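>>> no sequence on this one, just coordinates:
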């Protein structure tokens, strides 16, 4: 009996990566080789920008597909195949909106070519966020310097990411349907253009591969994984994941600290 899926999509933080923000490269090479032999696509589906993911998978990126910035930018064979930008006025608007209501928020803006961070961000937060940007960020004190095109995502580092839906509802009520907001981690809220999410990004990418959600197995742990987990026929929330992710998934995988993604995939490979 063959494998019941033809593509696998994995979130990064809290899912594919362990507590050290890394993964077992040797084990991944072994699994990826067998998946390729069985003609299964491997997709990284993350809120991270491509510049960061390209570094995370320096030895593998040419063999992978990417749904980056929560579905705003799709990469295949190291080439951009789709781009859904956040309008500059909406990016600046939501930054002002959040900063007025949540004084502790630190802002990071992902662009196709670089990233921007507020100049007065605490040093430790700035260093932490620059890791996710994958590059040194341009420090700004006035967000009007943002370029007209190429903005993918705004990420806010906050004390509690449970405010994500509050931000989304309040902003859209005041300005119309402009943004989608996700609690992507314990202290992170990601904002994309309205309707952009990992599920829609995967749908578009799979269409280019002549596949559908029925061909997909997906793994996630957070609020920005919900649409992806709902879209995939074989969806796994991590044991360490949020209740929101667990409610969206059909199955439960061992925790990211237990190599949960690898264990589930290897079980399928062994039994099929």
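Right, received. Where do you want to start? Computed from a predicted structure; not experimentally measured.

>>> going forward, measure contacts and count neighbours with C-alpha atoms only.
Noted.

>>> Would you state the helices of the stretch 101-250 of the chain in chain order?
123-133, 164-175, 198-208, 226-231, 243-248 (DSSP state H, counting those that start in this stretch).

>>> what sits up against the first one?
The reference is to helix 123-133. Counting contacts by CA atoms under 8 Å, 6 or more residues apart in numbering, the residues outside helix 123-133 that touch it are 48-49, 51-52, 106, 108, 110, 115, 117, 136-137, 157.

>>> Over to the longest one?
With contacts defined as CA under 8 Å, 6+ apart, helix 164-175 is touched by 94, 97-98, 178-183, 189-190.

>>> this is the comparison structure:
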């Protein structure tokens, strides 16, 4: 019996317009009424993720910052944070970017050091779609917040233009594409899979009792730790090998359709 369902947000649960499907509320209520825990897992910052579920913060789990922070209501279940040493290694590379923006994500908000040699207003004007709280600062050193991870947004495409810069850090950190225009840098052990395992330990839930949905490579570890692992029809090709099943695309509301199918016809999915 499934006791825990975890779903990525952008490209997975949310529609291409970055909205919850219209029938999500009914499906969530049915899921919770069955005693099943629902976790929304995203690369988004906590405050932005919480804004997606204003009426459910005490009912569901929020896994934000690609697994660096796990909370239910006011309870923090799991958290990892960057040390000064980590920052000294990662931040100089971010400052060398000639395009896009380098973002430090904290518990309270997100922060961007404004470059002296180029304008980033076009990028900053697009950020409210992804961050509820984001602002420019003179230096990350002036930020009074716990920094959890770093992100890069480059509308030209991060796989070609950004990943090569940060790939050499892969022996020390998790460097992952999280969208066509996004790349995330986090601590080893700070990913959605580790967050999912923390939830499993916290609630006494087994791998065999867990389902997970994702579309991009930052969802890979999460799918690895769920027996009922679903790659969306619109998923990155490399993610598919981490999934036992496929779900319809986010455009077709694949997560809610599949959850309903699991609730009503559990035998459709092999044990």
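Great, that's in hand. These figures come from a predicted structure and were not determined experimentally.

>>> picking up where we left off before, and which of the contacts of helix 123-133 of structure 1 is nearest to residue 82 of structure 1?
Minimum separation from residue 82 of structure 1 among the contacts of helix 123-133 of structure 1 (CA to CA) is found for residue 49, which lies at 13.7 Å.

>>> Trace that closest one over to structure 2, please.
The pairwise alignment with structure 2 assigns residue 49 of structure 1 to residue 45, based on TM-score structural alignment.

>>> So what's the residue count around the nearest residue to residue 104 of structure 2 once chain neighbours are set aside?
Closest residue to residue 104 of structure 2 in three dimensions, ignoring its sequence neighbours and counting by CA to CA, 6 or more residues apart in numbering: residue 150, at 4.6 Å. Under the neighbour criterion other CA atoms under 10 Å, residue 150 of structure 2 is assigned a count of 24.

>>> can you tell me which residue in structure 1 aligns to residue 150 of structure 2?
For residue 150 of structure 2, the aligned position in structure 1 is occupied by residue 154, per TM-score structural alignment.

>>> Hmm, its match is touching residue 111, no?
No - counting by CA atoms under 8 Å, residue 154 of structure 1 does not reach residue 111; the two are 9.1 Å apart.

>>> joint contacts of those two?
What both residue 154 of structure 1 and residue 111 touch, as defined by CA under 8 Å, 6+ apart, is an empty set.

>>> tally of neighbours for residue 105 of structure 2?
Around residue 105 of structure 2 there are 25 other residues, counting by other CA under 10 Å.

>>> who touches it in this structure?
Remark: with contacts taken as CA under 8 Å, 6+ apart, residue 105 of structure 2 is in contact with 45, 65, 111, 147-151.

>>> how about a cut-off of 6 Å?
Shown here is residue 105 of structure 2, whose contacts under the criterion CA atoms under 6 Å, 6 or more residues apart in numbering are 147-150.

>>> Let me know the closest of those residues to residue 160 of structure 2.
Taking CA to CA as the measure, residue 160 of structure 2 lies nearest residue 150 of the contacts of residue 105 of structure 2, at 18.3 Å.

>>> Skipping its backbone neighbours, what lies nearest residue 23 of structure 1 in space?
Looking at residue 23 of structure 1 with CA to CA, 6+ apart, the closest residue is residue 17, at 5.3 Å.

>>> Mind telling me what that neighbour corresponds to in structure 2?
Across the two structures, residue 17 of structure 1 finds its equivalent in residue 14 of structure 2, going by TM-score structural alignment.

>>> any idea how far that match lies from residue 23 of structure 2?
For residue 14 of structure 2, the distance to residue 23 of structure 2 under the criterion CA to CA, to the nearest Å works out to 12 Å.

>>> Show me which of the two is the more surrounded one.
When neighbours are counted by other CA under 10 Å, residue 14 of structure 2 and residue 23 differ, and residue 14 comes out ahead with 21 against 11.

>>> and the residue mapped onto residue 265 of structure 2 from structure 1, how many neighbours?
When structure 1 is aligned by TM-score structural alignment, the residue opposite residue 265 of structure 2 is residue 271. Counted with other CA under 10 Å, the neighbours of residue 271 of structure 1 add up to 9.

>>> Next: residue 95 of structure 2.
13.

>>> Spatially, and excluding backbone neighbours, which residue is closest to it.
Once its chain neighbours are removed from consideration, residue 95 of structure 2 has its nearest residue in residue 102; the separation is 7.3 Å (CA to CA, 6+ apart).

>>> which parts of the stretch of helix or strand residue 96 of structure 1 belongs to are buried?
Following DSSP states H and E, one finds residue 96 of structure 1 within helix 88-101. By neighbour count, and taking 16 or more other CA atoms under 10 Å as the criterion, the buried residues in helix 88-101 of structure 1 are 88, 90-92, 94-95, 98.

>>> ok, now stretch 78-88 of structure 1?
82-88.

>>> Which of those residues fall in strands?
Counting by DSSP state E, the part of these found in strands is 82-83.

>>> just the buried residues of stretch 78-88 of structure 1 now: which is nearest residue 266 of structure 1?
Closest to residue 266 of structure 1 out of those is residue 82 (31.2 Å), distances taken as CA to CA.

>>> on that earlier part again, give me whichever of the helices of the stretch 101-250 of structure 1 is most buried.
Taking mean count of other CA atoms under 10 Å as the contact definition, the stretch among those with the greatest mean neighbour count is helix 226-231, which reaches a mean of 24.
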